[in-house]
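Undergrad: next come a sequence and a model predicted from it.
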Amino acid sequence: MRGLGPVVLGMALLAAPAAWARDGVEVGGNSAFSKLVPAESVEQTAKTQYLQTLQQAKQQEALAPANHPQLVRLRRIAQRIIPHAAAWNPRARDWQWEVNLIGSKQINAWCMPGGKIAFYTGILETLKLNDDEVAAVMGHEIAHALREHARERMGKSAATNLGANLLSQLLGAGQLGQTVIGGGAQLLSLQFSRDDETEADLVGLELAARAGFDPRAGITLWQKMGAQNKGAPPQWLSTHPAGKNRIAEMEKNLPRVMPLYEQAKKS
């Protein structure tokens, strides 16, 4: 959205509610707390931390080369999902998307703000994920970035720890956000709420379905997660186990996304 005039920006804002009214899942708008922290600052911080993570993996000879079969597969799946991202967040059109694979036994994957994606070989090999299940994982992680959950958590931290109302009046919301960013926020260690996780599940289902991946794989994915962890939460969702309620919520929303999947298969 940078460089667009106020008229175009206003049109984009007016168009935003249509994203929630169209066919697919319904999760409402993004949290107002995210507005306390500048998106550009969060995305720049994400880029810096992403590069640091990749450099560390490279030093440990754990960063997969571009011709690694699993990385080729991940990037192919991402190429199908990413075109559907902007419907959920217009900023995604300008993101410099990246997908990388890190050699590790961790059952883990994530997407930082700005479209910086990483998978660990452990989640692919241990759970023996098929393409539809990989799309469910990737859709879930991309959804966190599109819904700006990290930015929201940082905004809530600002409101709680710094007194958002007072500082916004004295400094302006932008400076408040810079204060939070300058505090050394570690994006990989941020923990999302149950509501955030539910949103990511549902938006991820829709992203996968629109990309032509079977959204029912989201159910088998979480069943595999539960079996692997024997009921304990997996490492990548340390405070938010899948559980029967989570799977039930996805099952309830399958009728909303299955037509999208069927339509995508025809196109």
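TA: Yep, it's here.
Undergrad: contacts, neighbours, all on C-alpha from now
TA: OK.
Undergrad: any idea how far Thr198 lies from Gly114?
TA: Separation of Thr198 from Gly114 (C-alpha to C-alpha, to the nearest Å): 21 Å.
Undergrad: in terms of helices and strands, where is Val99?
TA: strand 98-102 (DSSP states H and E).
Undergrad: which residues touch that strand?
TA: When contacts are defined by C-alpha atoms under 8 Å, 6 or more residues apart in numbering, strand 98-102 is touched by residues 57, 62-64, 70-71, 74-75, 78, 115-121.
Undergrad: put this next to the first one:
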Amino acid sequence: MGPRSMKTTGRIARIAGRARAAAAIGGLALVLACMGARAAEAPAADSRDPTGELRVGNPMAIRGAATDAMLEQIASIEYRQLIGDALAQHRALAQTDPRVRRVRGIVDDLTPYAFKWNEHASKWTWEVNVVRSARLDAYCMPGGKVVVFTGLFDKLRPTDDELAMLIGHEIAHALREHARVMLDASMLSRYRGTLSAPQLFGYSDFDFDSGSGFPDLRYDADDEREADVIGTEIASRAGFDPRAAVTLWQRIAAIDHRMPVELAETHPITMARIDDLRRRQPDMLAIYEKAAHRGFEQVRESKRTPKVTSKLNASDR
């Protein structure tokens, strides 16, 4: 198949993906309609104490249920568009692929320790897919929708500990609903009462080769700090070495210095972040050592058949 035919096929797949999502988008309009009233009631819950320090281990309060539902519906729609296009272009790896099994196994290990940060996450339908693309990137969207691009494995070659720290970081962004900041009043007023969904994550019309189509999303320093601490805590409780959090971001920064990579663009890597991770290592190591003492290394090896599923790759199984 020539380049022009492949582009045509991809365009057709994207159109089909939008058609498949139309019914789900219709249901989203009702959620958007009640968002305005609920947004004012949502508590400004946080896990910081009066001194401003993020308290590791402190559960977050659940925010407005209407907002949660809206974020999860938008994420689900866009995730299915992305994976639908990947399947049509034969880019979604089969669920038997070792890279998929590796990511699914780590997600399966991490999720039991994520729920205290957002109890609603226990009701999420967690899904994992690995997509063939040169992007050095990974995401966890609200609702537990995880996607990893093969460029992460090809360019970074992470250890299991590093991969767990990265996935924990992405899960933390979803748990803390950092995408919510994009839902400002003007966006809500534009979409309230319509059948259109705000494109928060940019998965519609995504070009796997060029990477174009994603929004210019860049987490701020507070978001990154929360995701670093919560993600590292989750992974440490699951029995992964927290020292890998430092080496992970140092290695990504080194690659980004040679050639810019997507993960560093959306997750700015600063000395302040690295220093904060180092400063918290004694506490995280204590958590990790308790996990290791309970035999998590052996437990993890014995449950490598993942509980996390992906409904979207049925044709590949």
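TA: Received, thanks. The shown structure was predicted, so the numbers you read here are calculated from the model rather than taken from an experiment.
Undergrad: TM-score for these two?
TA: The TM-score (TM-score structural alignment, normalised by the length of the first structure) is 0.78; 234 aligned residues with a C-alpha RMSD of 3.1 Å.
Undergrad: returning to that earlier point: counterpart of the next helix or strand after the strand holding Val99 of the first structure in the second structure, which residues?
TA: Going down the chain from strand 98-102 of the first structure, the next helix or strand is strand 109-112, by DSSP H and E. Strand 109-112 of the first structure corresponds to residues 138-141 of the second structure when matched by TM-score structural alignment.
Undergrad: average gap between that stretch and the first structure?
TA: When the first structure is overlaid, stretch 138-141 of the second structure sits 0.3 Å from its aligned residues on average, using mean C-alpha distance after the TM-score superposition for the first structure.
Undergrad: identify, from the contacts of strand 98-102 of the first structure, the entry nearest to Ala208 of the first structure.
TA: If you rank these by distance to Ala208 of the first structure using C-alpha to C-alpha, Ala78 comes first, at 9.7 Å.
Undergrad: which one in the second structure is aligned with that closest one?
TA: Using TM-score structural alignment, the partner of Ala78 of the first structure in the second structure is Val107.
Undergrad: which residues touch the match of strand 109-112 of the first structure?
TA: 72, 75, 145-149, 152, 167, 170-171, 173-174, 263.
Undergrad: let's see that with 10 Å instead.
TA: 71-72, 74-76, 78-79, 126-128, 130-131, 145-152, 166-175, 177-179, 201, 262-263 (C-alpha atoms under 10 Å, 6 or more residues apart in numbering).
Undergrad: quick check on those residues: which are buried?
TA: Taking 16 or more other C-alpha atoms under 10 Å as the criterion, what is buried in the contacts of stretch 138-141 of the second structure is 71-72, 74-76, 78-79, 126-128, 130-131, 145-152, 166-175, 177-179, 201, 263.
Undergrad: could you point out the longest helix of the second structure?
TA: Longest helix of the second structure, by residue count under DSSP state H: helix 3-33.
Undergrad: so it matches what in the first structure?
TA: Under TM-score structural alignment, there's no match for helix 3-33 of the second structure.
Undergrad: same question, stretch 271-289 of the second structure
TA: Across the first structure, the stretch matching stretch 271-289 of the second structure (TM-score structural alignment) is residues 244-262.
Undergrad: have a look at Thr198 and Gly114 of the first structure and say which one is more surrounded.
TA: Per other C-alpha atoms under 10 Å, whichever of Thr198 of the first structure and Gly114 has more neighbours is Gly114, with 26 against 19.
Undergrad: before we move on, what SS does that one have?
TA: Three-state call for Gly114 of the first structure (DSSP: H, G, I helix; E, B strand; the rest coil): coil.
Undergrad: now do it against Ala15 of the first structure, distance only.
TA: Counting by C-alpha to C-alpha - Gly114 of the first structure and Ala15 of the first structure are separated by 21 Å.
Undergrad: pretty sure Leu166 of the second structure contacts Val146?
TA: No. The criterion here is C-alpha atoms under 10 Å, and Leu166 of the second structure misses it with Val146 at 11.8 Å.
Undergrad: that older thread, so which of the contacts of strand 98-102 of the first structure sit within helices?
TA: Residues of these located in helices (DSSP H): Ala57, Gln70, Leu71, Leu74, Arg75, Ala78, Thr121.
Undergrad: can you report how many residues lie near Asp184 of the second structure?
TA: The burial count for Asp184 of the second structure: 9, using other C-alpha under 10 Å.
Undergrad: in three-state terms, label the aligned residue in the second structure for Asp195 of the first structure for me.
TA: Structural correspondence for Asp195 of the first structure with respect to the second structure (TM-score structural alignment): Asp222. Following three-state DSSP, we place Asp222 of the second structure in the helix state.
Undergrad: and Pro38 of the first structure, how far from Lys224 of the first structure?
TA: Between Pro38 of the first structure and Lys224 of the first structure the distance is 37 Å, computed by C-alpha to C-alpha.
Undergrad: between these two, tell me which one has more neighbours.
TA: Taking other C-alpha under 10 Å, Pro38 of the first structure and Lys224 do not tie; Pro38 has more neighbours (19 against 16).
Undergrad: does that one touch Leu176 like I think?
TA: Yes. Using C-alpha under 10 Å, Pro38 of the first structure makes contact with Leu176 at a distance of 9.0 Å.
Undergrad: can you check which residues contact both of the two?
TA: In contact with both Pro38 of the first structure and Leu176: Gly155, using C-alpha under 10 Å, 6+ apart.
Undergrad: what's the matching residue for Ala135 of the first structure over in the second structure?
TA: Ala135 of the first structure maps onto Ala164 in the second structure, with residues paired by TM-score structural alignment.
Undergrad: give me the number of residues near its match?
TA: Residues near Ala164 of the second structure, counting by other C-alpha under 10 Å, number 31.
Undergrad: show me what contacts the residue of the first structure most remote from its centre?
TA: What lies farthest from the middle of the first structure is Leu170; by C-alpha atoms, centre = their mean that is 32.8 Å. Taking C-alpha under 10 Å, 6+ apart, we find Leu170 of the first structure in contact with Ala164, Leu176.
Undergrad: trace it over to the second structure, please.
TA: Mapped onto the second structure by TM-score structural alignment, Leu170 of the first structure lines up with nothing.
Undergrad: try Ile123 of the first structure
TA: Alignment note (TM-score structural alignment): Ile123 of the first structure maps to Leu152 of the second structure.
Undergrad: its match contacts Thr159, correct?
TA: No. The pair Leu152 of the second structure / Thr159 is not scored as a contact, 11.4 Å apart, by C-alpha under 10 Å.
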